[in-house]
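J.: structure here, sequence nowhere to be found:
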């Protein structure tokens, strides 16, 4: 038995040049083959329209298929001939009445001349006379010059046979096209089942279910479009004809019928036929009332239909966006002229359906379809990336009109933040986007209605790594506050190694770290160990809304619980707060120094406590750090080489904060740094104060910070010790 190996198929991507060349070739075939393709397309379009009638005749009246087809086609032809006959009779009657309108037109023109002065009308009359003279000069025979032969023209009088040939030559083209369309239509209706099977076999590639679905979808959408268009055009014609009859315009019935037909030409068809009633209103009524009323009637009907009715009805019935209908009309009109305008929308519908069901042509549905191409979370994320909180708030308001605020958080806001966490990593190129997105997100959260709750132990929510995690913590805080639970939200800086010892836990019952990333082990384990040493009875949980990884268990991470989705986290924290924390009076905790710390680290902790900030740290010049674990070297150099301490707040120096990844991702709103000066004058680094609140430091505080830096240098020199940092301040 020979084993067959199936090699993986290699999909070759087309180059842009190949795509453009293919499009140009198809367009050329459509243009030069219009004589054959247009009648066939017209027949297919009419087949879509008449198929329901043929099916009804088969099923209800039990007529043979051939008889039903002939009756349907003959009925359609009779309807067209009736409309043509009615239009002809009305036109003949109108032609008889036209001579009687000459006096009214002459009187109005005279009035216009008197109203606007003779200069304008004289110029118009002069231009007309000039054109007439040029035409007369061309048609007149030049007088023969002296000595030159006289040209002789031999003409024949047109006889009956010549007149008949001329008339037949002018109508044979349209009649031949109509005959071809009718023949195509009959054969398509008679063999519709066989044609469908052949088409499925040709394009189905064995996937009959998908092909049948595509054909049914196309037939349903095109048929619905034709019915909707017929209803809209008929309603438009009835209202227009009735309005003209009430106004008094002659042959109002004729213009109502013609505008129904001409409106199948999108955008310009109604205007083309409406110019005739405008001219009649001008000619019939000695005053201007009839013309003004006719203009007003047309503008109201056309603007309402084009801007209100059609975009909604056609967009929902065809699945094609209004802009796609406009572009397709321009394209097909360029190829096939006026008939292309009529066929534009049905053919575009077919392209959209094909793109919806064939993966290789999915771009057609994306470009032309009316369905939103982005989900609500993607829409929100895209607007937040643009830094547009107003548009983001509009999405919030629109979504909450049909859903609850909790649904928006769980189904829109949180998925948008997860996308941001996955795309906007700690790479420098994405930092500005992440900062802008979070700022817009926080502005959007101001629209949420929250209640302040102050009784009982609080649940402390802390962003795990970045400001995106902090934004997710704010969402969780909104949900908990609605349940009557007091909360406080802190940025990631609060659980950094330099700040965790100063974390205020006096009124805290539960500490919940919120992560949107995949791996939480190192950060969660470090924080849980530190906080367990400070308070053994505190509840520690992690809200990890990203994909879980191996080893993330409560035992390994020293946690009380891990919640994997927003709903479980809200319910579980609510239940745990009510059962364990609500009625219990907790003993206040005070920060204490860790005896295992070096003297320098203990001094830094004391400096932070003296100034009332979250972190006091030493940053060395040229210190190599990974990710966003320290302020940028540029900021450190700026503080180290200054003549006075560098004091940075969001209000005073927003640009310095905005371009520092460490400050932004950890939610730091205060930075104050002063140089560490060695006895020989060298500046080796900076003593920096950091806080996630906008703390105000006076000039006296900054002078005290300089003294603290000098005392810290003296301590390091006297004790000959190293800092617990990647690089030591002093050699041992």
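T.: Nice, thanks for sending it over. Here the structure is a predicted model, which is why all the values come from computation and not from measurement.

J.: could you use CA atoms for every contact and neighbour count after this?
T.: Fine.

J.: what helix or strand is residue 287 on?
T.: Assigned by DSSP states H and E, residue 287 belongs to no helix or strand.

J.: check residue 540 too.
T.: Secondary structure assigned from DSSP H and E places residue 540 in strand 539-544.

J.: packing partners for that strand?
T.: Here strand 539-544 is seen to pack against strand 508-515, strand 561-563 when contacts are counted using 3 or more C-alpha pairs under 8 Å, 6 or more residues apart in numbering; DSSP states H and E.

J.: please compare the first structure with the one that follows:
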């Protein structure tokens, strides 16, 4: 008797079961986001920061524990400083909006209504948007500011847990690599080397993406400063943070300064700011970044965009920031599955041969452990 798994009906059932299981897994990941997100964030911060630890051991001959502590202190200072700076700028922005930008907005809005009234559209727009006071009221401003400050304070609150986890991950990194070498040598798991290589690729991606995002933030700050757009430092920080989100992040980061330029200087200033953001993102996002990264992960661009939406739905902003590295690990898992390998092949985009910058990989101290002195290359 023929098994149902060899018939079209059996294959259809297997596909339906796979889809149902995927939805269950995604729902579980979303439900456990408060527990999983700090672990995921700590893991990727450890991967991105490990070159600092390696460099301190290799060039300054720090013992491993001291190099780990110094790396964590650097990350702690950066994250806490960024959180407090955003919180401080959000308070100033709230005051400035109420005292300066709200009267300007009301004037621009009334001019727009006069223009629309000549074409018989003012009533329709007012029904949809309301009055200028309704759109930019003190209550709306405070709610937006409170939300921004709440996110910043919430980010600071989980930073302690993230850094504690990161300390342990960095401390165990050399031992992890040593264990990978032992497993590979004993043929205990033939695909573990591929997983370790994927982690090195993610490490390169995070380091290079951080440098590109930092450059984007500096250029955005310079553009806003030159065009006299208020709170240029804040828009530079926003451009830096959102540049980690493929495509969508750059668009969202450009909207506030463009609107502010339109409010203060008019259409010409808004066009110049918009053009400046386009040039910055095209030069870095479509020029330098692909040159450095190539297509090393082998994932189609459309799949990257869909993964941003999916992981943003599951884990919020952190999921959007880490959508690409997470998708790489998921693709690797699919490649090593007999039943789901076809999915990995479908979303595959052959990598280019552009060489990547030399970044210190995970290192091990075979036979000595992580605390037996500096690494010997």
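T.: Now that the structure is in, tell me what you want to look at. The structure presented is a predicted model; accordingly, all values stated were derived computationally and were not measured.

J.: picking up where we left off before, give me the stretch of the second structure that the strand holding residue 540 of the first structure matches.
T.: Aligning strand 539-544 of the first structure against the second structure (TM-score structural alignment) gives no matching residues.

J.: still on that earlier bit, deepest of the helices and strands packed on strand 539-544 of the first structure, which one?
T.: Of all these, strand 508-515 carries the top mean neighbour count, a mean of 25, counting by mean count of other C-alpha atoms under 10 Å.

J.: how far off centre is it?
T.: 36 Å (C-alpha atoms, centre = their mean, to the nearest Å).

J.: what range in the second structure does that strand sit on?
T.: Under TM-score structural alignment, strand 508-515 of the first structure has no counterpart anywhere in the second structure.

J.: and that strand, what does it pack against?
T.: In terms of contact count using 3+ C-alpha pairs under 8 Å, 6+ apart, strand 508-515 of the first structure is assigned the packing partners strand 458-463, helix 467-482, strand 539-544.

J.: tell me which helix or strand comes right after the strand holding residue 540 of the first structure.
T.: Taking DSSP H and E as the definition, the helix or strand that follows strand 539-544 of the first structure towards the C-terminus is helix 554-557.

J.: what range does that next one cover in the second structure?
T.: Taking TM-score structural alignment as the measure, the second structure aligns no residues with helix 554-557 of the first structure.

J.: in that helix, what counts as buried?
T.: residue 557 (16 or more other C-alpha atoms under 10 Å).

J.: which residues touch it?
T.: Residues lying outside helix 554-557 of the first structure but in contact with it, judged by C-alpha atoms under 8 Å, 6 or more residues apart in numbering, are 521, 524, 525, 528, 560, 561, 562.

J.: turn these into a markdown table, columns for distance to residue 89 of the first structure.
T.: Output for the contacts of helix 554-557 of the first structure, formatted as a markdown table (distance: C-alpha to C-alpha, whole Å):
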| residue | distance to residue 89 of the first structure |
| --- | --- |
| 521 | 88 |
| 524 | 89 |
| 525 | 92 |
| 528 | 93 |
| 560 | 91 |
| 561 | 87 |
| 562 | 84 |
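
J.: circling back: looking at the helices and strands packed on strand 508-515 of the first structure, which is nearest to residue 419 of the first structure?
T.: Nearest to residue 419 of the first structure among those is helix 467-482 (10.1 Å), distances taken as C-alpha to C-alpha.

J.: give me the helices and strands touching the helix or strand following the closest one, please.
T.: Using DSSP H and E, the helix or strand that directly follows helix 467-482 of the first structure along the chain is strand 487-490. Under the contact definition 3+ C-alpha pairs under 8 Å, 6+ apart, strand 487-490 of the first structure sits against strand 458-463, helix 467-482.

J.: quick one: which of these is nearest residue 200 of the first structure?
T.: helix 467-482 (50.2 Å).

J.: just the angle between the closest one and strand 539-544, please?
T.: Counting by axes from the mean of the first three to the mean of the last three C-alpha atoms, to 10 degrees, helix 467-482 of the first structure lies at 120 degrees to strand 539-544.

J.: possible to save the helices and strands packed on strand 539-544 of the first structure as TSV with distance to residue 126 of the first structure?
T.: What follows is these, written out as TSV (distance: least, C-alpha to C-alpha, whole Å):
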stretch	distance to residue 126 of the first structure
strand 508-515	83
strand 561-563	88
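
J.: of all these, which lies closest to residue 20 of the first structure?
T.: When these are compared by C-alpha to C-alpha, strand 508-515 sits nearest residue 20 of the first structure, at 46.7 Å.
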